[in-house]
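S.K.: My questions concern the predicted model and sequence given below.
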Amino acid sequence: MAGPKEQQAKGNWKQLKGKIKEAWGVLTDDDLDRYEGKRDQLEGHIQEKTGESREKIRKKLDRMSTRR
C-alpha cells in the first residue's frame, strides 16, 4: 500500500503530466509515462518531438512544476 508521500508524488505527476500535454500536444501518455522521474530524458524527448531548444523546454517545465 502506498504511503501519503508516494500518493502525493503520483498526484503531482498527474497534474504536471496534464500541463505538459497542454503545452506540447504532440506528446502522448505513453511518452510521458516512459519518462516519469527522468526529467533530463523527458526534456530530450520533447526537444526531438518539437525542435524547441532544451533551455526553453527546461524553463517551461520549471514554471509548470512550481505552479499549483
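M.R.: Great, that's in hand.

S.K.: For the rest of this, base every contact and every neighbour count on C-alpha atoms.
M.R.: Fine.

S.K.: what's the longest helix seen in the chain in contact with?
M.R.: Counting residues, the longest helix found in the chain (DSSP state H) is helix 4-23. Helix 4-23 is touched from outside by Leu27, Thr28, Leu32, Glu36, Leu61, Met64, Ser65, with contacts defined as C-alpha atoms under 8 Å, 6 or more residues apart in numbering.

S.K.: alright, now check it against this:
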Amino acid sequence: MNWDQVKGKWTELQGQARQQWGQLTDDDIAEARGDREELAGKVRQRYGKSKEEAEREVDEWAARL
C-alpha cells in the first residue's frame, strides 16, 4: 500500500498501527494522521531508533498492508 492509500484509510489502519507499535499512545497514532514522516518520528521517539531505522520499519509496515 502506498502512503496516499495509507493516509486515506488511516482511520481504518490505526488499530494495525497500534498492534505494530504497542508503545505508541492513542494520541501518537491520532497525531500521525497517516503521515509517513510523522509516524516515523513517533516510532523514533518512543523506541529510541535512528531516523533510518524508524523510516524503514514504517515503510515495511505499509508494504505489508
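M.R.: Structure received. Not measured: the values here are computed from a predicted model.

S.K.: Got a TM-score for the two of them?
M.R.: Overlay of the two chains. TM-score (TM-score structural alignment, normalised by the length of structure 2): 0.65; 58 aligned residues with a C-alpha RMSD of 2.1 Å.

S.K.: on that earlier part again, counting neighbours, which bits of the longest helix of structure 1 end up buried?
M.R.: Buried residues in helix 4-23 of structure 1, counted by 16 or more other C-alpha atoms under 10 Å: Trp13, Leu16, Lys17, Ile20.

S.K.: Mean distance between the helix or strand immediately after it in the chain and structure 2 after superposition?
M.R.: Proceeding N to C from helix 4-23 of structure 1, the next assigned helix or strand is helix 29-34, under DSSP states H and E. Its aligned residues in structure 2 lie a mean 1.2 Å from helix 29-34 of structure 1 after superposition (mean C-alpha distance after the TM-score superposition for structure 1).
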